[in-house]
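Colleague: my questions are about this predicted structure, shown below with the sequence.
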Amino acid sequence: MVSYLESQPEGIRCFLQLRDATPGSAITTELCDAVQNSHCWVLLITPSFLEDPWCRYQMHQALAEAPMANGRTIPVLKGIDRRDYPRELRCLYYIDVTRKENGFRQIKDTILRCK
C-alpha cells in the first residue's frame, strides 16, 4: 500500500515508523509528532492490529489528535470481519481492501480529498 501511494504523481508521503523515525528519539514522541504533522491518518486494521496493544495505542493517539477530523482518519480493513471492526471507529466509514481490487485507488482518492 505504501509503495503504491508513494509512487503516485500527486506526491503522497507516508510515515513509517521503522523508516522515518529519528534514531535515538522516544518512540511515543515520534508517533505524536507524526500524527500532528500529517494531514490525514490511514489505519490499516488487520487481525494482527486487533491483537497488538501498541497498534491500538497508535489508533487512540490519532483519534485523540483530531476527534472531529471529518474524513482525515481513514480506517482500512484487510482480512477482518465487520463485527471485529474496532468500536472506537464505528462512527467512521471504512475502506475494505480484502475484496476490492480498487482498494488502493480508493485510499489514494480519499487521501487527496483530505488535502
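Modeller: Looks like it came in fine.

Colleague: make it CA atoms for all contacts and neighbour counts henceforth
Modeller: Fine.

Colleague: mind checking how far P23 is from C55?
Modeller: With distances taken as Cα to Cα, to the nearest Å, P23 is found 20 Å from C55.

Colleague: and what of I74?
Modeller: Distance from I74 to C55, by Cα to Cα: 15 Å.

Colleague: which one's more surrounded, the two?
Modeller: Set I74 next to C55 and count neighbours by other Cα atoms under 10 Å: I74 wins out with 21 against 16.

Colleague: what about the more buried one, which helix or strand?
Modeller: strand 73-77 (DSSP states H and E).

Colleague: likewise for F49?
Modeller: Counting by DSSP H and E, F49 is found in helix 47-51.

Colleague: now do the contacts for the residue nearest the centre of the chain.
Modeller: Central residue of the chain (Cα atoms, centre = their mean): V42, 1.9 Å from the mean position. Neighbouring residues of V42 by Cα atoms under 8 Å, 6 or more residues apart in numbering: 73-76.

Colleague: with the residues you listed in mind, which one is nearest to V2?
Modeller: V76 (12.8 Å; Cα to Cα).

Colleague: that closest one contacts D96, doesn't it?
Modeller: Yes. The pair V76 / D96 is scored as a contact, 5.7 Å apart, by Cα atoms under 8 Å.

Colleague: ok, and here's another one to check against it:
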Amino acid sequence: MALVYRYRWKLRYLYYVARDRYRPVGGGVGGELEFDFDAFVSCSDEDLDFVGKLVCQLEGQGRRLCIHHRDFKPGEPIASNIVKAVQTSRRTLIILSPNFLSSTWCRYEFEMAKMEGVYEARSVILVVKIGEVEAESVPRELLYMMKTDSYTEYPENAVDQATFWIALNEALEN
C-alpha cells in the first residue's frame, strides 16, 4: 500500500493516458510536436479576474489557451479533462496564488503537468506568481522548480505589465 501511495501521481497519470488511449501528440513537420493549444492555464476559480486579463492579452496576440471553465468537455471526468488539456498543450501555465495552493484540483493539474514533462522529456510548466505567496505553503516540488527554473511575477506597475505580457507571450513560443 505504501508503494501505491508513493507513486499515486504517476499511477493516476498512466491510468488516464491508458484509459483514453490518447493519440500520440506529434507527427508534425520535421519532428516538431503539434498541439491544439499553446498553453493550458491552471488556476483557481478565485483568480478568474486575472485569467480574464491573461486571455485578453495572450489570445489577442494570437495564442490559443485552454481554460478549464471554457474548454473542458462536459460529461467527461474532470481528471480526464485535465490530462487531455496537459497533453494537447505546449505548456501548462501555473497561475500561482494563495488560492491555487488551497485548491485540490490545481495541485492535481500541477502533478499531471509534471508527469507529462517527465514522460515526454520536454519543458512543460511555466509559473506566473500573482499576489503574496508564502514559501512555506508552496509544495516542495514546485518550490524547487521555481528556484531552479525561471518564473515570473505579475507586476503592479502598468509600464512593467506591458513588458510582462510580451515576455510571457515569448515564453509560450519557445
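Modeller: Now that the structure is in, tell me what you want to look at. All values derive from a computational prediction rather than experimental measurement.

Colleague: now the TM-score, please.
Modeller: Once superposed, chain against chain, the TM-score is 0.84 (TM-score structural alignment, normalised by the length of structure 1); 110 aligned residues with a Cα RMSD of 1.8 Å.

Colleague: what about the strands in structure 1?
Modeller: 41-45, 73-77, 95-96 (DSSP state E).

Colleague: would you turn the ones you listed into a markdown table with distance to R83 of structure 1?
Modeller: What follows is the strands of structure 1, written out as a markdown table (distance: least, Cα to Cα, whole Å):
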| stretch | distance to R83 of structure 1 |
| --- | --- |
| strand 41-45 | 13 |
| strand 73-77 | 11 |
| strand 95-96 | 13 |
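
Colleague: what's the closest of the ones you listed to A34 of structure 1?
Modeller: Between A34 of structure 1 and those, the shortest separation by Cα to Cα is 9.6 Å, and it involves strand 41-45.

Colleague: the closest one aligns to what range in structure 2?
Modeller: Strand 41-45 of structure 1 corresponds to residues 92-96 in structure 2, going by TM-score structural alignment.

Colleague: buried residues, the matching stretch. List them.
Modeller: Along stretch 92-96 of structure 2, these residues count as buried under the neighbour rule (16 or more other Cα atoms under 10 Å): 92-96.

Colleague: so how much does that stretch differ from structure 1 once superposed?
Modeller: In this overlay with structure 1, the average offset of stretch 92-96 of structure 2 from its partner residues is 0.6 Å by mean Cα distance after the TM-score superposition for structure 1.

Colleague: which parts of stretch 151-169 of structure 2 are buried?
Modeller: 164-165, 168-169.

Colleague: tabulate these in JSON lines, adding columns for distance to F40 of structure 2.
Modeller: Output for those, formatted as JSON lines (distance: Cα to Cα, whole Å):
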{"residue": "F164", "distance to F40 of structure 2": "18"}
{"residue": "W165", "distance to F40 of structure 2": "16"}
{"residue": "L168", "distance to F40 of structure 2": "14"}
{"residue": "N169", "distance to F40 of structure 2": "14"}
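
Colleague: aligned partner of L16 of structure 1 in structure 2?
Modeller: Checking with TM-score structural alignment, L16 of structure 1 has I67 as its match.

Colleague: residue contacts, the nearest residue to its match once chain neighbours are set aside?
Modeller: Distances taken as Cα to Cα, 6 or more residues apart in numbering place V41 nearest to I67 of structure 2, at 5.6 Å, with adjacent residues excluded. Contact partners of V41 of structure 2, counting by Cα under 8 Å, 6+ apart, are 65-68, 92-95.
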